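K.L.:
let's see this in three dimensions:
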Amino acid sequence: MYSLRFTTESSSNGVLERDFTVGDVPGVLWSPASDAADHAPLILMAHGGGNHKKHPAMSGRAQRLVAGCGFHVAVIDAPGHGDRPRTAHDEAEIAELFRARAAGEPEGPIVVRYNDHLAKRAVPEYQATLDALQELPEIGTDGPVGFWGINMGTAIGLPLVAIEPRITAAVFGQHWPDTLAEQAKQITIPIEFDLQWDDEHIPREAGLALFDAFASTEKTLHANAGKHKELPRFEADSAVRFFARHFGPAVTSPA
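P.N.:
Presented below is the predicted three-dimensional model:
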């Protein structure tokens, strides 16, 4: 079992940001700066493809969850992303993706294959990270745990949630069902799912098929007009309200 080691710490606007490592996996933990959040809910997040743990989407969502709800939020760099080195396999898959993109060929088959490979590596890393975070006295083992990941974050988070009983609510979206539908059938917790109606990479029917595969009795589909990278910013506020509804009091979104 790996222990968690904090490497840097800073605080701003009531949010404490601490970089950490679990083994050789780097991550970041955002928490309320006060002690009032002891044993508050923990939201694990996963970043999108080509991004990293402190991408603005991650820090922005964390700010909403910490400042608005008093939650703890943690992200780790996916394999081959952020501060982690790329393997020869990573380099080959990325080169193939860029080649297909330049040639105007479908990206889906490459992204699905590569994300599945990354998930097999990242899922045990997230479990080890959760183990280590729950050893912290301010988090502990008695608070609820959620998961939030879109795009590649769904590719990693969905198989994690399928096998991790500590996670009891999740936000997913924008991925193909190819390697995930069977695992989605194992998930019964509350789900919020984002889909772009005019996604140029993920056919509408594919996104709907993945949503339909979840066995959850409480699952909500948010379908918005727009292309793959045009997910409305207000969906972040909706996800925060989703977690607040299940884990805590109602939240007023920051201006």
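K.L.:
please count neighbours and contacts with C-alpha atoms only from this point.
P.N.:
Fine.
K.L.:
separation between His201 and Arg101?
P.N.:
The spacing between His201 and Arg101, counted by C-alpha to C-alpha, to the nearest Å, is 11 Å.
K.L.:
any chance you could map the helices in the stretch 1-150 of the chain?
P.N.:
Ranges of helices in the stretch 1-150 of the chain, per DSSP state H, counting those that start in this stretch, are 56-69, 88-103, 108-133.
K.L.:
now do the last one against helix 88-103, angle only.
P.N.:
Orientation note: helix 108-133 sits at an angle of 140 degrees relative to helix 88-103 (axes from the mean of the first three to the mean of the last three C-alpha atoms, to 10 degrees).
K.L.:
buried stuff in helix 108-133?
P.N.:
For helix 108-133, burial by neighbour count (16 or more other C-alpha atoms under 10 Å) applies to 108, 111-112, 114-119, 122-123, 125-126, 128-133.
K.L.:
before we move on, back to that, list the residues that contact both of His201 and Arg101?
P.N.:
Glu107 (C-alpha atoms under 8 Å, 6 or more residues apart in numbering).
K.L.:
hang on, the earlier thing: would you turn the helices of the stretch 1-150 of the chain into a markdown table with distance to Arg166?
P.N.:
Compiled in a markdown table, the helices of the stretch 1-150 of the chain are given as follows (distance: least, C-alpha to C-alpha, whole Å):
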| stretch | distance to Arg166 |
| --- | --- |
| helix 56-69 | 19 |
| helix 88-103 | 30 |
| helix 108-133 | 9 |
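K.L.:
out of those helices, nearest to Asp178?
P.N.:
Closest to Asp178 of the helices of the stretch 1-150 of the chain, according to C-alpha to C-alpha: helix 108-133, at 7.3 Å.
K.L.:
mind giving me the packing neighbours of the closest one?
P.N.:
Helices and strands touching helix 108-133, by 3 or more C-alpha pairs under 8 Å, 6 or more residues apart in numbering; DSSP states H and E, are strand 4-12, strand 15-22, helix 88-103, helix 152-163.
K.L.:
any idea how far it is from the chain center?
P.N.:
Put simply, helix 108-133 sits 11 Å off its chain's centre (C-alpha atoms, centre = their mean, to the nearest Å).
K.L.:
before we move on, the earlier item: out of the helices and strands packed on helix 108-133, which is the most enclosed?
P.N.:
Most buried of the helices and strands packed on helix 108-133 by mean neighbour count (mean count of other C-alpha atoms under 10 Å) is helix 152-163; its value is a mean of 25.
K.L.:
could you also give me the structure for this second sequence? I'd like to compare it with the first:
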Amino acid sequence: MIGHGGGQHKKGWEVVSRAFPYVTSCGFAVAAIDAPGTGDRPEHPEIRRLVAVIDERKAAGQPFGPAEPALAEVVASQLIPDWQTTLDELQKLDSVGEGQPVGYYGLSNAGEMGIRLVAAEPRITAAVLGLIGSEWLIDAAKQITVPVEFLLQWDDEGNPRDSVMKLFEALGSTEKTLHANPGSHFRVPSFEIDSSVRFFARHLGTAGSS
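P.N.:
Got it, this is the predicted structure:
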């Protein structure tokens, strides 16, 4: 399961570029869905309003205030159940089936939703998360116990490293790894994709493996 970033959609390059190696190298079935108000989904008035508030504050150099967590809550209230329903349907397919291990990949806004989803969905057994440092995710992070690979961009202008590391520290997983790289939010090295392939192959197995 691959989540998309803010303002993106399920067919965006960041989703497709990650899906290909998971399919070709590991034989995984990969799924992505649109968040509310994006891609093929209808426009969401409340999300549009909150995004406009955030954009206005950003342009003025002001803190986002309560609009930021409010936006996350609105998106999560629909997206998390949608992901769970998607997983229900996927497991009915012969090519997927029930009882198989499930992984989730999501960075930035998809990391925000991913922490919430992994905490709520016991069928997910491994996750690659990161590029997020929201303090309101601390309690959800504590509920995560599956293996996690967590990404941090050292010069991320929107997610200060101290906040990201605090969220990493809060993860309840006994197996968790922090990958910190220099650069801004959108400069995640391409080799991190290779690392995520190895991570999921290790924890989910590959096609034909036990």
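K.L.:
any idea what the TM-score comes out to?
P.N.:
Remark: TM-score between the superposed chains equals 0.93 [TM-score structural alignment, normalised by the length of structure 2]; 207 aligned residues with a C-alpha RMSD of 1.6 Å.
K.L.:
His72 of structure 1 - how many residues pack around it?
P.N.:
28 (other C-alpha atoms under 10 Å).
K.L.:
ok, it touching Gln63?
P.N.:
No. Look at His72 of structure 1 against Gln63 with C-alpha atoms under 8 Å: they stay out of range, at 9.9 Å.
K.L.:
now for these two: what residues contact both?
P.N.:
Shared contacts of His72 of structure 1 and Gln63, defined by C-alpha under 8 Å, 6+ apart, comprise Trp30.
K.L.:
the aligned partner of Ile189 of structure 1 in structure 2: how many residues sit nearby?
P.N.:
In structure 2, Ile189 of structure 1 lines up with Val146, judged by TM-score structural alignment. Here the count is done by other C-alpha under 10 Å, and Val146 of structure 2 has 20 residues near it.
K.L.:
Leu195 of structure 1 now?
P.N.:
Leu195 of structure 1 is flanked by 25 other residues according to other C-alpha under 10 Å.
K.L.:
which ones are touching it?
P.N.:
Residues near Leu195 of structure 1 by C-alpha under 8 Å, 6+ apart: 173-174, 207-208, 221-224, 231.
K.L.:
please repeat the previous calculation with a cut-off of 7 Å.
P.N.:
By C-alpha atoms under 7 Å, 6 or more residues apart in numbering, the residues touching Leu195 of structure 1 are 173-174, 207, 222-224.
K.L.:
closest to Gly80 of structure 1 out of the residues you listed?
P.N.:
In terms of C-alpha to C-alpha, no member of those lies closer to Gly80 of structure 1 than Gln174, at 21.0 Å.
K.L.:
skipping adjacent residues, who's closest to Thr206 of structure 2 in space?
P.N.:
Distances taken as C-alpha to C-alpha, 6 or more residues apart in numbering put Cys26 closest to Thr206 of structure 2, at 4.8 Å, once the chain neighbours are dropped.
K.L.:
now the equivalent of the one you found over in structure 1: how far from Glu125 of structure 1?
P.N.:
Applying TM-score structural alignment, one finds that Cys26 of structure 2 aligns to Cys69 in structure 1. When distance is defined by C-alpha to C-alpha, Cys69 of structure 1 is 26 Å away from Glu125 of structure 1.
K.L.:
the corresponding residue of structure 2 for His246 of structure 1: how many residues sit nearby?
P.N.:
Structural alignment places His246 of structure 1 opposite His203 in structure 2 (criterion: TM-score structural alignment). For His203 of structure 2, the count of nearby residues is 17 (other C-alpha under 10 Å).
K.L.:
which SS class is His203 of structure 2?
P.N.:
Put simply, His203 of structure 2 is helix when judged by DSSP: H, G, I helix; E, B strand; the rest coil.
K.L.:
show me the contacts for it.
P.N.:
Ala126.
K.L.:
residue most distant from the centroid, structure 2?
P.N.:
Distance to the chain centre peaks in structure 2 at Ala60, reaching 28.5 Å (criterion: C-alpha atoms, centre = their mean).
K.L.:
structure 1: which residue goes with that one?
P.N.:
Using TM-score structural alignment, Ala60 of structure 2 pairs with Ala103 in structure 1.
K.L.:
so for Asp142 of structure 1, which of the helices of the stretch 1-150 of structure 1 sits nearest?
P.N.:
Of all those, helix 108-133 comes closest under C-alpha to C-alpha, at 12.0 Å.
K.L.:
average offset between that closest one and structure 2?
P.N.:
Its aligned residues in structure 2 lie a mean 1.7 Å from helix 108-133 of structure 1 after superposition (mean C-alpha distance after the TM-score superposition for structure 1).
K.L.:
excluding sequence neighbours, find me the nearest residue to the equivalent of Val118 of structure 2 over in structure 1.
P.N.:
Using TM-score structural alignment, the equivalent of Val118 of structure 2 in structure 1 is Val161. Counting by C-alpha to C-alpha, 6+ apart, Val161 of structure 1 lies nearest to Ile167, which is 6.3 Å off, once chain neighbours are set aside.
K.L.:
just checking, the one you found touches Trp148?
P.N.:
No. Contact criterion C-alpha atoms under 7 Å: Ile167 of structure 1 and Trp148 do not qualify, at 10.5 Å.
K.L.:
who's more crowded, the two?
P.N.:
A count of neighbours by other C-alpha under 10 Å puts Trp148 above the other of Ile167 of structure 1 and Trp148, at 28 against 19.
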